[in-house]
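[1] Just to be clear, the model below is a prediction. Sequence and coordinates:
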Amino acid sequence: MKRPCISVAIKATKKRTMNKKRIQIFLMVCDVALIIIYALLFHLSRPMSSTSVAFVPQGSIGQIITYMVDKNFDLHARVDKYLLDLIGKPQAGWVSIQESVLTRGDFLYKLSHSKAPLKIITYIPGETKEFLLAQLALEFNLSYETLQQEYAKATPYADGFIVPETYYIPVGIKEAQLIHFLFAHAKRYHKDVFEKIFGEFNEQKWLKFIIIASIIQKEAANNEEMPFVSSVIYNRLKKEMKLQMDGSLNYGQFSHTKITPQRIREDTSPYNTYMYKGLPPQPICSVSKEAIFAAIFPKQTNYLYFVKNKNGTHTFSQNYETHLENIKKE
């Protein structure tokens, strides 16, 4: 008669044991969850430094995090990826961070919700980098001297490297970041153009063509004239004649300076093609794709001279006598 009572007691004991185990498991899960929550809160509250604006590339959240880690942002590739999945995917483009020191949580939130206001800057072909940097300094309240220093650190080329086009630049950008942005685009642009034509990028060949293109850009009245101006340059170089082109003296700060006989006599820089044979050592201005193509593919002519005519274009000639007659006509 006692056996049923013993059986019931055993079952009750087993049930209590199972309940205790469930409670223990539940408490362990809660402990682990609390540890994870505390770890995430600690992770999100940690201070990190940032630029006032940050660029977010196109791509998945993982690709964006990898890009920003490569740019020395203090992010955790795996943890911050999952956090951004919860907060929201960053939109491609410039993001306004503003604070130089902020928490990681604030930074991740701004990546997803704080688009930076942009200003439009147009850099025209034929302009020099001095005028571009002066415009950027004025528009974004930056130091012109610091921009010059950052430019000099980034490239040995005096001019002709920054691509003339319209840029959308975020308010709050700093000098080094702005130069890096312009140069990263320029490197891709020049590499793509020359690889499409030659199959590879050769720096010495590139520099020669950009120098010629910069003179063409200053001298030609329009895109149609560019291959003809290019032919005059190559024909004169072949005959070891001085180029004698006014445009070569419109370098740097002299971009908009009228070239006078006095200036030709007094400018002893290597950009004075009236004084020295051959090409200048550096490009003299920004160059369009049309000027680059003209430098690479000149028109096949015997022209050695050209003079501006009443229509605002140029009249080309093969010999000096005809050139003098053309000057009298104009």
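    Here it is on my side, so go on.

[2] When you work out contacts or count neighbours from here on, use the C-alpha atoms and nothing else.
    Noted.

[3] Strands of this protein, start to end?
    47-49, 53-56, 93-96, 101-103, 118-122, 166-170, 305-308, 314-317 (DSSP state E).

[4] got the angle for the fifth one vs strand 166-170?
    What it means is strand 118-122. Interaxial angle of strand 118-122 relative to strand 166-170 (axes from the mean of the first three to the mean of the last three C-alpha atoms, to 10 degrees): 150 degrees.

[5] Packing partners of strand 118-122?
    strand 166-170 (3 or more C-alpha pairs under 8 Å, 6 or more residues apart in numbering; DSSP states H and E).

[6] Pasting the second one now:
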Amino acid sequence: MTYLFSTVTSPKIVYIPQGSVFKSIAHLQEEGVNVHTIDAFILRLLGQPQQGWIDLKEEKMSRIEYLYKLTTAKAATRQITLIPGETTVVFLRQLSDELSLDRKALQDAYAQHAPFKEGSFVPDTYSIPNKISEKELIVHLLNESDKKMRSWADEYKQPFSKEKWLQIVTKASVIQKEASSVSDMPFVSSVIDNRIKKGMRLQMDGTLNYGEYSHQKVTAKRIRTDRTPYNTYKNKGLPLYPVCNVSKDAIEAAIHPKRTDYLYFVRGKNGEHIYSSYFSTHRKNIVNATK
């Protein structure tokens, strides 16, 4: 009986993932809450824990009260969507504007906790509680993204080492920016591989749509003046970092490109890409696409 009235210390707002009561308790333990396996059995007697964000109102309470609140309380949330191909700079601005959060605090938290400079988020629709700090939000989004990326790595039988996964996400981000559709992605992936094998520069405009330039048209002047590693007109190979946040489709295309000998593509009048293996054909395709 004394155990039920011992004190539990917890953040006022906690996130409960989908799954069993044991998974809920394990997640809370990972978050630093002083709950134990036995609490899962007590929780079962009280009911099913709520899923998503829980607003507990207090940081300290008795164990029985804490477990009961997990089954009854729920936080008011708002949905926010990160679309595939969007950059983190733009997404953090969106979070700041729509959730009334401090932009610099979001940026600082991302810089402190993200594994990559760009591409650490998984595009999705997230339910976010109205009362959450900038650091808590960033850590939550990164943790959820990390879980999804790990599941993708397992599905495609890829090692989830930081260096290896960074290369996959970087390639996927270029595909995400360049492809005209999901079905087009494996073809863009093949062009990337073919050009790199031949020692050719990628010369892809999409790599210059990084950061704050996400939605800006890439001009000839921009290509000449941009001296960052993202400029694939001046630098060989892929950029050092991803240029955006990527979808599962782009990851799959990066890992499983089409087998082609294509080296060039241009967007046709219908919005789809026209591929070619020879520069002479590519030039003709450009002329036809602009008529």
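    Yep, that arrived. If you're wondering where the values come from, they're calculated on a predicted model, not measured in any experiment.

[7] Once they're superposed, what TM-score comes out?
    Scored against TM-score structural alignment, normalised by the length of structure 2, the superposed chains reach a TM-score of 0.88; 288 aligned residues with a C-alpha RMSD of 2.5 Å.

[8] So what's the residue count around the equivalent of residue 50 of structure 2 over in structure 1?
    When structure 1 is aligned by TM-score structural alignment, residue 50 of structure 2 is paired with residue 91. Residues near residue 91 of structure 1, counting by other C-alpha atoms under 10 Å, number 19.

[9] Residue 154 of structure 1 versus residue 91 of structure 1, what's the distance?
    For residue 91 of structure 1, the distance to residue 154 of structure 1 equals 29 Å [C-alpha to C-alpha, to the nearest Å].

[10] Ok, residue 130 of structure 1 next?
    15 Å.

[11] And residue 39 of structure 1, by the same measure?
    To residue 154 of structure 1, residue 39 of structure 1 is 41 Å away according to C-alpha to C-alpha.

[12] just residue 34 of structure 1 next, same as before
    Taking C-alpha to C-alpha, one finds residue 34 of structure 1 at 49 Å from residue 154 of structure 1.

[13] go on, residue 263 of structure 1?
    On the measure of C-alpha to C-alpha, residue 263 of structure 1 and residue 154 of structure 1 end up 31 Å apart.

[14] The stretch 201-330 of structure 1: helices as residue ranges?
    Ranges of helices in the stretch 201-330 of structure 1, per DSSP state H, counting those that start in this stretch, are 203-219, 226-238, 261-266, 289-296, 320-329.

[15] residues in structure 2 aligned with the fourth one?
    Right, helix 289-296 of structure 1. The aligned range for helix 289-296 of structure 1 is 248-255, by TM-score structural alignment.

[16] swap in the second one?
    Counterpart in structure 2 of helix 226-238 of structure 1, with TM-score structural alignment as the criterion, is residues 185-197.

[17] And the matching stretch, what's buried?
    185-196 (16 or more other C-alpha atoms under 10 Å).

[18] check contacts around the closest residue to residue 241 of structure 2 other than its chain neighbours.
    Excluding its sequence neighbours, the residue lying closest to residue 241 of structure 2 (C-alpha to C-alpha, 6 or more residues apart in numbering) is residue 170, at 5.7 Å. Neighbour list for residue 170 of structure 2: 119, 238-243 [criterion: C-alpha atoms under 8 Å, 6 or more residues apart in numbering].

[19] and which of the residues you listed is nearest to residue 177 of structure 2?
    Minimum distance to residue 177 of structure 2 across the contacts of residue 170 of structure 2 is 8.1 Å, recorded for residue 243 (C-alpha to C-alpha).

[20] Over in structure 1, find the residue span stretch 226-234 of structure 2 aligns onto.
    Using TM-score structural alignment, stretch 226-234 of structure 2 pairs with 267-275 in structure 1.

[21] isn't residue 279 of structure 2 right up against residue 266?
    No - assessed by C-alpha atoms under 8 Å, residue 279 of structure 2 is found out of contact with residue 266, at 11.4 Å.

[22] With neighbour numbers in mind, choose between these two.
    residue 266 (16 against 12).

[23] residue in structure 1 matching that one?
    By TM-score structural alignment, residue 266 of structure 2 lines up with residue 307.

[24] check contacts around that match.
    Residues counted as contacts of residue 307 of structure 1 (C-alpha under 8 Å, 6+ apart) are 314-316, 323, 326-327.

[25] now swap in residue 106 of structure 2 and tell me
    92, 96, 134-135, 138.

[26] how close does whatever residue of structure 1 lines up with it get to residue 200 of structure 1?
    Under the alignment (TM-score structural alignment), residue 106 of structure 2 pairs with residue 147 of structure 1. According to C-alpha to C-alpha, residue 147 of structure 1 stands 31 Å off from residue 200 of structure 1.

[27] Sweet, I'm off.
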